[in-house]
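**Student:** dropping the sequence and predicted coords here.
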Amino acid sequence: MPNLKQTPPNEMRIDKWLWAARFFKTRSLAAAAIKGGKVRVNGDRAKPSRLVKILDQLYIKRGDFSFDISIIAIAEKRVSARQAKLLYTETDKSIRQREKLTETIRIERKAAAQYGGRPDKQGRRNLMKLQGKV
C-alpha cells in the first residue's frame, strides 16, 4: 500500500484557502493572483501550493481593494459567505482604508452621473465663453 502524505487539518494550500474563504470565485483565479504577486504570506511572495496555517498573516490585493488579514480557521470545503468571514480577522487599518476607498468611489460615480457626458453645441459654446476663446 503506498504511503500517501495527508496534510494535517490545520494546514491548507493557500489557493484552496482563498477560494474557500471566498476571496476569489475559483481556485484558478486565486492561483493566478498568487502567481502575479497580489497575495503575500507573512510579508513574502508565495506559490499557490504553499501551505498556510492558523495565525498566518495574508495581504491580498484584489482590484482597487486590499485586505490585510490573519487566518483564524481552516475550512476543508468552500463555505457560505457568512461562515467565510469567520475564517479570518481583518485589521482595523485595512477595514478603514477599504471603507474610505469605497466612499471615494461612490462619490466619484455620483459626480460622473451628474455630469451627463459630453457637452452639446450650446454647452460647448458656453464653455468656450467661460474660457475666453470666443
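**Tutor:** Done, it's in. Residues are numbered from 1 along each chain as shown.

**Student:** CA atoms for contacts and neighbours, from now on please.
**Tutor:** Noted.

**Student:** ok, and the closest non-adjacent residue to the residue most central in space within the chain?
**Tutor:** Residue closest to the average C-alpha location in the chain (CA atoms, centre = their mean): Arg62, at 3.0 Å. Nearest non-adjacent residue to Arg62, counting by CA to CA, 6 or more residues apart in numbering: Lys38, 7.2 Å away.

**Student:** take the one below as the second:
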Amino acid sequence: MLAAGRQRIDKWLFFARAVKSRSLAARLVTGGRVRINRDKITQASDQVKPGDVLTITLERRILVWKVLAPGTRRGPAVEAQTLYEDLSPAPSKEETPDIAAPLRDSGSGRPTKKERRLTDRLLGRD
C-alpha cells in the first residue's frame, strides 16, 4: 500500500498542468527530463510527495517546482498552481533577445536586392 500524500510523477505533472497529457508526462520522465531532489528518474511510476523539489526541462525552459500537495484532478490553472511553488530562476538577459525585426511598410512586398544588401551590411554579414 502506498503512503498517504504520495502520487505517481506522471499523474502529478498532468494535474499540475506541466504537460497536456499523461502520456506526454510519462514520455518526459522516461526521456530523463525530470529530476526529483536532484536525482534523475526514468520511470513514470516514481512517487512524489509534498516537499520534493522537481527540476523539469521543457523545450526552452527549465522549471524548478516544489511539490506542495498531491493532485486529485486536472482542474483549472488556478487550482493547478496550488499544487506547487515555483522556484524557477528569472530568465537571464541572454535568454530574452532584444533584437527587433526590421520594420517595413505593410504591403510593400519582398525586399529588393538593394534593401537586402543594406540589411546585410547593417547586421555585419557582408
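**Tutor:** Perfect, I can see it now. Just so you know, these numbers come straight off a predicted model, no measurement behind them.

**Student:** what does the residue nearest to the centre of structure 1 align to in structure 2?
**Tutor:** Under the alignment by TM-score structural alignment, Arg62 of structure 1 pairs with Leu58 in structure 2.

**Student:** now swap in Val79 of structure 1 and tell me
**Tutor:** By TM-score structural alignment, Val79 of structure 1 lines up with Gly75.

**Student:** show me where structure 2 has strands.
**Tutor:** Using DSSP state E, the strands of structure 2 run over 7-8, 34-36, 39-40, 47-48, 53-57, 62-67, 84-86.

**Student:** so which of those strands is nearest Phe14 of structure 2?
**Tutor:** Comparison of the strands of structure 2 against Phe14 of structure 2 by CA to CA identifies strand 7-8 as nearest, at 10.1 Å.

**Student:** so how far is that closest one off the chain centroid?
**Tutor:** From the chain centre to the centre of strand 7-8 of structure 2 is a distance of 20 Å (CA atoms, centre = their mean, to the nearest Å).

**Student:** what range in structure 1 matches that strand?
**Tutor:** Counting by TM-score structural alignment, strand 7-8 of structure 2 corresponds to residues 12-13.

**Student:** surely Arg17 of structure 2 and Ala80 touch.
**Tutor:** Yes. Using CA atoms under 8 Å, Arg17 of structure 2 is in contact with Ala80, at 6.4 Å.

**Student:** which outside residues touch the longest helix out of those in structure 2?
**Tutor:** Ranked by number of residues, the top helix in structure 2 under DSSP state H is helix 113-123. Contacts with helix 113-123 of structure 2, where a contact means CA atoms under 8 Å, 6 or more residues apart in numbering, come from Asp126.

**Student:** please state the offset of that helix from the chain centre?
**Tutor:** 36 Å.

**Student:** could you do stretch 48-68 of structure 1 as well?
**Tutor:** Here stretch 48-68 of structure 1 is found 9 Å from its chain centre; the criterion is CA atoms, centre = their mean.
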